[in-house]
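Peer 1: Predicted model and sequence below, questions to follow.
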Amino acid sequence: MHGLTRRQLASIAEVVGVAGAAGIPVWLRGGWAMDFQLGAVTRPHVDVDWYCWHEDANRLATLLLARDWRLDPRMPVTTQLDLFTADVEASFAYLGRDSDGRPTVGGGPWVGTPLPAGMLDAPPGRIGALTVPTISVAAQIEFKQMYPVWMPERPRRSKDADDLALLRAVSGRSGPRTPRP
């Protein structure tokens, strides 16, 4: 395992520890969520992607900034919270809730858009001794499958196709998902 991967795993453990001690729920998303659901690091990752409730973001930022994390000056905090610790980049996409309490996109141009049902109900993932909340495998598949449809300017990358194959194998699901509005 190379150095950046070790530092990313350490940052994941730190976020889970800090957020957990403060009662702030967080969920891994993206490539690291897949790896934690598979139980192994499958490839190098550029960054660590998370979800947090929008109303918890300022408190989470304050706690991490006190531990020498720093804000990414390139990204507006209105869309998501982007932080660095050393050379590890972490982004916290905001979650909102609809009138029935179901999760929605919590910031940016898609605010209020419903997110996949059951997305936050997955069992925690594990790599070695580290156990971390993640979004569900079904939601991971939907996101990987639909990003090029929702955002045509973001074509599917080869790593996304590889991730889809791994996620489908672990879920036993291979059929297409219904496009979301």
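Peer 2: Received the coordinates, thanks.

Peer 1: only C-alpha atoms for contact and neighbour calcs from this point on.
Peer 2: OK.

Peer 1: Off-centre distance for the host helix or strand of Leu167?
Peer 2: Leu167 is part of helix 158-171 when elements are defined by DSSP states H and E. Computed by Cα atoms, centre = their mean, to the nearest Å, the chain-centroid distance of helix 158-171 equals 16 Å.

Peer 1: ok, and what's touching the helix or strand harbouring Thr5?
Peer 2: Per DSSP H and E, Thr5 falls inside helix 3-22. Where contact means Cα atoms under 8 Å, 6 or more residues apart in numbering, the residues beyond helix 3-22 that reach it are 25-26, 44-45, 47-48, 60, 63-64, 85, 87-88, 130, 132.

Peer 1: cool, and stretch 91-100?
Peer 2: Taking Cα under 8 Å, 6+ apart as the rule, stretch 91-100 contacts 47-54, 57, 79-83, 103-107, 111-112, 114.

Peer 1: Below is an additional structure, to be compared with the one above:
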Amino acid sequence: MEAGDVLALHRACERAGVRFWIDGGWCVDALLGEQTRAHGDLDIAIRRTDADRLHEILTELGYLADSGPDHTAWNYLMRIPPDKAVDVHVVEHDADGHVTYGIEYPADSLTGTGIIDGQKVDCIAAPWMFTFKTAYPPASKDRADVRALAAKFGFAIPDSHR
């Protein structure tokens, strides 16, 4: 996924009144304000109320559902072969902000903003992105992401990610 692909989806959703938050590696780069590495996909969080419309927009842009074994109604992949993929994470909160459906995104995690190729985008808030990135055994790209977030935002790097 290239920055242009991310921004094309962002613009299409904006025109349709659909809001999503960038997660994963692209979120790290948005928070840093620059692309630091290549990305195999775009991870996004979206409210359940907008999920069907997002699916329509992705389809209009040429993405096809990838019905792999881990596909669920709240977490699925859509792709344009061979190299464009969007990993959709659906969430729903109750009036108190508790997750009632889908992926465990605390309500205040959906409050970040960043920059991709000069364009402001919604993304996972920096403290939450750091928390998410340090919650699993890291690959080398995760260690690099964690180091970059720590350097910009002053987070303490756990031993597991040094």
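Peer 2: In hand now; what should we look at? In this text, all values refer to a predicted model and were calculated from it rather than measured experimentally.

Peer 1: one step back: just the buried ones from the contacts of helix 3-22 of structure 1, in PyMOL syntax?
Peer 2: Selection of the buried residues among the contacts of helix 3-22 of structure 1 in PyMOL, burial being defined by 16 or more other Cα atoms under 10 Å:
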select buried, resi 26+47+48+60+63+64+85+88+132
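
Peer 1: I'd like the contacts of helix 3-22 of structure 1 written out as JSON lines, with secondary structure and distance to Gln145 of structure 1 added.
Peer 2: Output for the contacts of helix 3-22 of structure 1, formatted as JSON lines (DSSP: H, G, I helix; E, B strand; the rest coil; distance: Cα to Cα, whole Å):
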{"residue": "Pro25", "secondary structure": "coil", "distance to Gln145 of structure 1": "26"}
{"residue": "Val26", "secondary structure": "strand", "distance to Gln145 of structure 1": "23"}
{"residue": "Pro44", "secondary structure": "coil", "distance to Gln145 of structure 1": "20"}
{"residue": "His45", "secondary structure": "coil", "distance to Gln145 of structure 1": "19"}
{"residue": "Asp47", "secondary structure": "coil", "distance to Gln145 of structure 1": "20"}
{"residue": "Val48", "secondary structure": "strand", "distance to Gln145 of structure 1": "20"}
{"residue": "Leu60", "secondary structure": "helix", "distance to Gln145 of structure 1": "30"}
{"residue": "Leu63", "secondary structure": "helix", "distance to Gln145 of structure 1": "34"}
{"residue": "Leu64", "secondary structure": "helix", "distance to Gln145 of structure 1": "32"}
{"residue": "Thr85", "secondary structure": "strand", "distance to Gln145 of structure 1": "30"}
{"residue": "Asp87", "secondary structure": "coil", "distance to Gln145 of structure 1": "29"}
{"residue": "Val88", "secondary structure": "strand", "distance to Gln145 of structure 1": "26"}
{"residue": "Leu130", "secondary structure": "strand", "distance to Gln145 of structure 1": "28"}
{"residue": "Val132", "secondary structure": "strand", "distance to Gln145 of structure 1": "24"}
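
Peer 1: list the contacts for the spatially most central residue of structure 1?
Peer 2: Against the mean C-alpha coordinate of structure 1, by Cα atoms, centre = their mean, the closest residue is Arg29 at 2.1 Å. Arg29 of structure 1 is in contact with Val48, Asp49, Trp50, Tyr51, Thr134, Ile135, Gln140, counting by Cα under 8 Å, 6+ apart.

Peer 1: If any of the residues you listed are buried, put those into a ChimeraX selection.
Peer 2: Burial among these is assessed by 16+ other Cα under 10 Å; the matching ChimeraX selection reads:
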select :48,49,50,51,134,135,140
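
Peer 1: Just the ones of the contacts of Arg29 of structure 1 in strands?
Peer 2: Members of those lying in strands (criterion: DSSP state E): Val48, Asp49, Trp50, Tyr51.
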